[in-house]
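# sequence unknown, structure follows:
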């Protein structure tokens, strides 16, 4: 599930927001709102915004790959609508979702948060898969209706009055209707993109009176590339939008007054009958003593750590007072920046504690782990004296620096034998691999008692724990498999199902091993650089992922496994790797022309959902250099472009996806792309429906590809067979123009298209037999294998 996820502290911090309250709900007050549901920090920069919009459109089931694509994005639960007037007079909108080959394929927030289909950052999307009609287009946005309940119901309101301690009240707050609704619009025409940022609807206006024309343009597909799109009007952010956006940003980041609300007025909490509550002179009321005691206990724990910057940003005197008397820290606790500092302090304290434990337990028999390909495990063992001396040296260094003895998975680590019952983690996070589905042939009754928090709302793609009460959700493969293990193998293994926002180094290390079955590092990229760094750090340092970080990283950067396959003689489409440090539009186009290509596709490493994918003609790029320049500009941060000659027969033939575990064939599915079928729908076949020629060639090529992967090892360095790998094999039946490739133009040539691992789609609901019990057995057996080998090594 490619979404933004946050730790509890970051979620708390990012929801310190300030908004205008609805009329009649203490509108002119300074408040700090805090909820535990997590927020969504706006990505910085046009490229980040563009990627974020495309990602959310795909998550919502929309199509971002088309000749003409218009995507609307906003940040509240109000019902914004995207309208497109076509040259012939027809209109695409919520009233008429299809016209002239175009389609509104995402329509959100019709009923606000209570309607189910409304994400935290909603989107709408209009797409023309093929050439749209020529003529004048007009795109405008309308605020059909405000939805009042756009904030969580249970909010803490902190009253901060000069000379008094801050107090908190539980209140239900609503957004005012007398405000603009901010939005962005992304337009894509033949791969070129234009982003309209910071626009807004008029304050307090709905329906037709709220219409905002974003742009008008002419489109003529018969003209040259640079003349097909001719803009006649383009909207710019009005001062009203800029002022409101600035107020929201300042309020959110610095806990200032509400937009449009004076600071000097205090909150007047009210009872259900509208009467003003008494607040006891500004202090928290006695009946809230339980919550107050818990808060003070947390502060006492935090301030007991030897960390100087716990309350960074306050005067030294106040910090000293906080250390001396934690009960005086209540005001400080309400400052947003404290949350991150407490989290950092907790991490440092935990490391110090772990180091102390290592020093205090020198009698443990600890064994060095593997290097990248288990060289340490397979190398001759050192003499006992040498091992002892090295262990002593490492522990001494850790004691001095107060850090763990080793931090990277690729460096030698110290481990102990695991104990039973085996504790195994599963990193979940899917929203496209249903098991609770009418197509599923197995018995789904084992999921009857599975907590609803693990199910996903099909509309918003959110876990039900983040949805309104009453929303119905369904289980996907990433939770169905570990839940089956929990039900059937609970006596032998303890299952830890880890939500994306729960991923920490501590949590991962609490398990013997952790299987990536849903969420991975690619997901974290969509959540921003900070989250990517956090997840990467946890993955590289925990040392007990299955597959290991070495295997993952080998697959993430496509040139690594692709080049290894080419060197091994495995057929692949003609490919050019354009690395970030060595590429330019002119250089790439020259290299493509030198290879003789006429049409090519652009892909990306460290990416998903086909984002960044496009199909281009050399002739078009020569006529209009801005095509590649814009691509390089839009995806400047991508570490590597994978550029391949377009295989004409790829979409006409089956792409066969083969699943392997322990290096052995499990099953395969074959699919044809929607663009090549009569009804425009993707077709999936399984089992004996797959033509034998396609299946056998896919198995042959996939088996060869498995041999180029790094060796998988246990956390203590013993080699084991590989966990889930999926090899995707395509078919070419037409001539290629690459001067280095000599495929038979009159026959079929099968080639490796991609390699994926555990977080991939399992396609369980499409299979003719029930694979949930089989997957469960495979993971349990693998865990027992890892356990036995680690115990043998530690003996």
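Perfect, I can see it now. Model, not experiment: these values are computed from the prediction.
# switch to C-alpha atoms for all contacts and neighbour counts from now on
Noted.
# burial count for the closest residue in space to residue 659 that isn't next to it in sequence?
Leaving aside its chain neighbours, residue 659 sits nearest to residue 726 (4.6 Å; criterion: C-alpha to C-alpha, 6 or more residues apart in numbering). The burial count assigned to residue 726 is 24, neighbours taken as other C-alpha atoms under 10 Å.
# contacts only, for residue 726.
657, 658, 659, 660, 755, 756, 757, 760 (C-alpha atoms under 8 Å, 6 or more residues apart in numbering).
# pretty sure the fifth one sits in a helix.
Read that as residue 755. No: under DSSP: H, G, I helix; E, B strand; the rest coil, residue 755 falls outside any helix and is assigned strand.
# below is an additional structure, to be compared with the one above:
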């Protein structure tokens, strides 16, 4: 069995001297081993029956992927292409996006999860709408693809949002994220117009939401579901470049409430079928924050903020997080590859 791993991470260093020493230098980023390559190298060492193909972003091609029985995206998807992390010359701009998406969309590329599932994960407007219908708690959202400033301000006024945010569909980290005050926008509507002028060349849809003040104070509960089962969670608190913390989740009531919402989210995801069999995604991350409608900090006011697939950050490069992510995911991907091939992938 030949299994491909599309890598590209450069911000999730994995400390393992033995694994580092046997990893070919071309797979190190800035002379560091990252978790995506570590997973592939762990499989290479621990599962001699698996022929591992580590694929750098610059080497992605339909011809390369077709040679493998299955290909897992761990470090370079269409969102990475949009934000240019990492920069790949042949995949730059809209032409590059279309080229990469065309490869991942081709059934003979044998990419897992398939493009239909990935499209759902990449389209925050779509999944927020679906999860709202499934009664999963989300913050009220306005989606815009045309940029009529007066209509946008009117919609925000109707919702009585004194402070609000705008962020692009398809953005990641804080790229394209901006905060606004309604009072300032009423005085100077060009503030919003300038935002769209600066961002619409890269994105076609944007989400407008009330500013949730608890986000900065309480951060996010990022919850990892491996093969559909809860595995671990971390609490990230981002208060600026010099004040970013990753902690374990100590409040059991909050953890249990988010697990309940998270399980409902996992159940609501599109089903992946191969040969008539439902195949669970290898990993999904559900991110929750507080507090819905800027309510009190209580477990029941946490809401779903984001969903990511198997290339999501794991945070195990932080000393507070002890979960054996690389080993578990190596085992998971081997089992998933066997499951897919047996189903006729």
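Structure received. This is a predicted model, so every value here is computed, not measured.
# before we move on, back to that, make JSON lines out of the contacts of residue 726 of structure 1 and add distance to residue 577 of structure 1 and neighbour count.
JSON lines is the format used below for the contacts of residue 726 of structure 1 (distance: C-alpha to C-alpha, whole Å; neighbours: other C-alpha atoms under 10 Å):
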{"residue": "657", "distance to residue 577 of structure 1": "24", "neighbour count": "26"}
{"residue": "658", "distance to residue 577 of structure 1": "25", "neighbour count": "23"}
{"residue": "659", "distance to residue 577 of structure 1": "27", "neighbour count": "23"}
{"residue": "660", "distance to residue 577 of structure 1": "27", "neighbour count": "22"}
{"residue": "755", "distance to residue 577 of structure 1": "17", "neighbour count": "22"}
{"residue": "756", "distance to residue 577 of structure 1": "19", "neighbour count": "17"}
{"residue": "757", "distance to residue 577 of structure 1": "22", "neighbour count": "22"}
{"residue": "760", "distance to residue 577 of structure 1": "24", "neighbour count": "20"}
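# just curious, which of those is nearest to residue 565 of structure 1?
Nearest to residue 565 of structure 1, judged by C-alpha to C-alpha, of the contacts of residue 726 of structure 1 is residue 755 at 10.6 Å.
# tell me the secondary structure at the residue nearest to residue 659 of structure 1.
strand.
# and if you look at the one 10 residues further on?
Following three-state DSSP, the label given to residue 736 of structure 1 is coil.
# trace the residue nearest to residue 659 of structure 1 over to structure 2, please.
Aligned by TM-score structural alignment, residue 726 of structure 1 pairs with residue 285 of structure 2.
# how much space separates its match from residue 305 of structure 2?
Here the criterion is C-alpha to C-alpha, to the nearest Å. By it, residue 285 of structure 2 lies 11 Å from residue 305 of structure 2.
# check residue 293 of structure 2 too.
Applying C-alpha to C-alpha to residue 293 of structure 2 and residue 305 of structure 2 gives a distance of 13 Å.
# gap between the residue nearest to residue 659 of structure 1 and residue 533 of structure 1?
To residue 533 of structure 1, residue 726 of structure 1 is 27 Å away according to C-alpha to C-alpha.
# next one: residue 356 of structure 1
For residue 356 of structure 1, the distance to residue 533 of structure 1 - C-alpha to C-alpha - is 27 Å.
# neighbour-wise, which of these two wins?
residue 356 (17 against 14).
# ok, now which ones touch the residue nearest to that one when sequence neighbours are not counted?
The shortest distance from residue 356 of structure 1 to any non-neighbouring residue, by C-alpha to C-alpha, 6+ apart, is to residue 399 (7.3 Å). Counting by C-alpha under 8 Å, 6+ apart, residue 399 of structure 1 makes contact with 355, 356, 359.
# 10 Å instead?
When contacts are counted by C-alpha atoms under 10 Å, 6 or more residues apart in numbering, residue 399 of structure 1 touches 352, 355, 356, 358, 359, 405.
# that one -> structure 2?
Looks like residue 399 of structure 1 stays unaligned there (TM-score structural alignment).
# gap between residue 399 of structure 1 and residue 345 of structure 1?
18 Å.
# what do you get for residue 530 of structure 1?
Counting by C-alpha to C-alpha - residue 530 of structure 1 and residue 345 of structure 1 are separated by 18 Å.
# neighbour count: the two, which is higher?
residue 345 (20 against 11).
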